[in-house]
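Undergrad: Everything below, folded, please.
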Amino acid sequence: MEKQRRVMLKLSGEALAGEKKTGFDEEVVKDVARQVKLSVDQGVQVAIVIGGGNFWRGRSSNAIDRPKADQIGMLATVMNCIYVSEIFRTTGMKTEIFTPFACSTFTKLFSKDAANEALAQGKVVFFAGGTGHPYFSTDTGVVLRAIEMEADVILLAKAIDGVYDSDPAKNPDAVKYDTVTIKEVVDKRLAVIDMTASIMCMENHMPLAVFGLNEENSIANALNGKITGTHVTA
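TA: This is a model prediction of the structure:
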């Protein structure tokens, strides 16, 4: 029996806010749901991690202790996953939200077996709350869960349409990579994911793909293996 494709999709919180830059833009989230449903209906197993930047970033206040600031960020990701999960449900998808810490009845406590069962049932699985510990970004959280869940690939939906050798916003001559190795990402410190997450990908042979969120049907295409951005090989 052919193995079902299993992908881990990382969405930025800022992307959910649209032009408002904070909170949620419901039409943006509905379009994400529409695209994900196309793949779920075709049997692709989809897990999602969402950042919390539309509510809180780790440096939002220098007056707050770093661990407490990170805890606020973790809760921001929980809010995002609850909201997006409900929008997904209105389109007919079934969902499950897992967190590494108890959130009353809002979410389920993460276990690999429970998450595997939810994916096998055709549910879209959301991993909220990061790793559950301070000093780790949602980049690290998404890589950790992708490795644990034996995902085929991590898909990074970004404002930029791929990986460049320098910041294209600052360097008009920046060159975009079609393919780059995760070792090159680490050695050249390319801005794909943070260093901890990059090294985890390298050590565990987890491939990534980076694509532009704002391109039409980019999520649907990426979920089906059609990447117009950059493949990061492991």
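
Undergrad: make it CA atoms for all contacts and neighbour counts henceforth
TA: OK.

Undergrad: show me where the protein has helices.
TA: 13-17, 26-40, 66-90, 112-120, 138-148, 182-188, 195-204, 218-223 (DSSP state H).

Undergrad: how about these, which one is nearest Gly132?
TA: Closest approach to Gly132 among the helices of the chain (CA to CA): helix 66-90, 7.3 Å.

Undergrad: Relative to Ala63, how far out is the spatially most central residue of the chain?
TA: What sits nearest the mean C-alpha location of the chain, by CA atoms, centre = their mean, is Lys10, with 1.2 Å. Separation of Lys10 from Ala63 (CA to CA, to the nearest Å) stands at 29 Å.

Undergrad: what does Ala234 give?
TA: 40 Å.

Undergrad: Also Val180?
TA: 39 Å.

Undergrad: Following up with a second sequence; could you model it the same way so I can compare the two?
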Amino acid sequence: MPAYRRILLKLSGEALMGDDAYGINRATIARMVAEVHAVTKLGCEVAVVIGGGNIFRGVAGGSVGMDRATADYMGMLATVMNSLALADAMRQDGLTARVMSAIAIDQVVEPYVRPKALQYLEEGKVVVFAAGTGNPFFTTDTAAALRGAEIGAEVVLKATKVDGVYTADPAKDPSATRYSTISFDEAIARNLQVMDATAFALCRDQKLPIRVFSILKTGALMRVVQGEDEGTLVHV
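TA: Next comes the predicted model:
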């Protein structure tokens, strides 16, 4: 049995790029889907929020000087593109996925409706939440915290390129050590950048723990779901 029955997996768009400059690396997304598929076989219910940086990076130069709200809406559309690609990769791997968008694009994806999302999770489907919160000025980190709280997730899993939260930047300081666990208050006191401030505060207020781990490590998601010491657990 998994240690967590229901999780919210937060993926950055950059995680899909692999070694590419932008866009989606097919081998990378297939590997991630295989890891998600493996944990669903344990009986774990999985919801996903994905960023759009990998898509938006390709047009970032043209967004210089653009109105912030307009740029944020473009970013939301990028997350829809990523969500469709992820759901299609899941379909090809034998998983059933449903994409639910916070902005209305009815011809392409379903609108986000909380009871419907809960129904899908209970049926064993993977739910991919697209378009962030549907509002500019809020990141997909905040969307992950919000959707995680709404669906009753037991933990938000933030999949990054670093295998946890460290005392310092491990790329710059070889002596930096990884926290196995750390409290929200201590993370704030030490000014550790776990998530953006709004998302972090929401998780703290809702007593929703965050597990930061590396999506680049094979089998890391499985180890997290099984309750092993993988990454860093941020808790109340």
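
Undergrad: so who does the equivalent of Phe129 of the second structure over in the first structure touch?
TA: Here Phe129 of the second structure is matched to Phe127 in the first structure, going by TM-score structural alignment. Phe127 of the first structure is in contact with Ala47, Ile48, Val49, Ile50, Cys81, Ile97, Phe98, Thr99, Arg145, counting by CA atoms under 8 Å, 6 or more residues apart in numbering.

Undergrad: And the residues you listed, which two are furthest apart?
TA: Farthest apart among those by CA to CA are Cys81 and Arg145. That separation is 15.2 Å.

Undergrad: So for these two, which residue has more residues nearby?
TA: Cys81 (27 against 20; other CA atoms under 10 Å).

Undergrad: Give the full set of residues in contact with that one.
TA: Cys81 of the first structure sits in contact with Val49, Ile50, Ile97, Phe126, Phe127, Ala128, where contact means CA under 8 Å, 6+ apart.

Undergrad: was I right about the second one contacting Leu11?
TA: Yes: checked against CA atoms under 8 Å, the pair Ile50 of the first structure and Leu11 is within contact range at 4.8 Å.

Undergrad: more neighbours, those two?
TA: Between Ile50 of the first structure and Leu11, Ile50 has the larger neighbour count (other CA under 10 Å), namely 29 against 21.

Undergrad: now the more buried one: how far from Thr233 of the first structure?
TA: Distance, Ile50 of the first structure to Thr233 of the first structure, using CA to CA: 23 Å.

Undergrad: With Val180 of the first structure instead?
TA: Using CA to CA, we find Val180 of the first structure at a distance of 6 Å from Thr233 of the first structure.

Undergrad: do Ile154 of the first structure as well
TA: Distance from Ile154 of the first structure to Thr233 of the first structure, counting by CA to CA: 11 Å.

Undergrad: Mind listing the shared neighbours of these two?
TA: The contact lists of Ile154 of the first structure and Thr233 share Met206, Pro207, Leu208, where a contact means CA under 8 Å, 6+ apart.

Undergrad: ok, so of these, who is nearest Ile72 of the first structure?
TA: For these, the minimum distance to Ile72 of the first structure (CA to CA) is 27.6 Å, reached by Leu208.

Undergrad: Counterpart of that closest one over in the second structure?
TA: Match for Leu208 of the first structure (TM-score structural alignment): Ile210.

Undergrad: Equivalent analysis for Asn217 of the first structure, please.
TA: That one, Asn217 of the first structure, aligns with Gly219 by TM-score structural alignment.

Undergrad: ok, how many other residues are close to the nearest residue to Glu148 of the first structure once chain neighbours are set aside?
TA: Leaving aside its chain neighbours, Glu148 of the first structure sits nearest to Lys112 (7.1 Å; criterion: CA to CA, 6 or more residues apart in numbering). A total of 12 residues lie near Lys112 of the first structure under the criterion other CA under 10 Å.

Undergrad: Lys112 of the first structure matches what in the second structure?
TA: So Lys112 of the first structure corresponds to Arg114, using TM-score structural alignment.

Undergrad: Can you tell me how far the aligned partner of Val64 of the second structure in the first structure is from Leu155 of the first structure?
TA: When the first structure is aligned by TM-score structural alignment, the residue opposite Val64 of the second structure is Asn62. With the distance defined as CA to CA, Asn62 of the first structure ends up 32 Å from Leu155 of the first structure.

Undergrad: More neighbours: which of these two?
TA: Leu155 (24 against 9).

Undergrad: Just tell me what the more buried one corresponds to in the second structure.
TA: Using TM-score structural alignment, Leu155 of the first structure pairs with Leu157 in the second structure.

Undergrad: my guess is Ile29 of the second structure meets Asp88, correct?
TA: No: under the criterion of CA under 8 Å, Ile29 of the second structure makes no contact with Asp88, lying 10.2 Å away.

Undergrad: Show me the common contact partners of those two, please.
TA: Shared contacts of Ile29 of the second structure and Asp88 (CA under 8 Å, 6+ apart): none.
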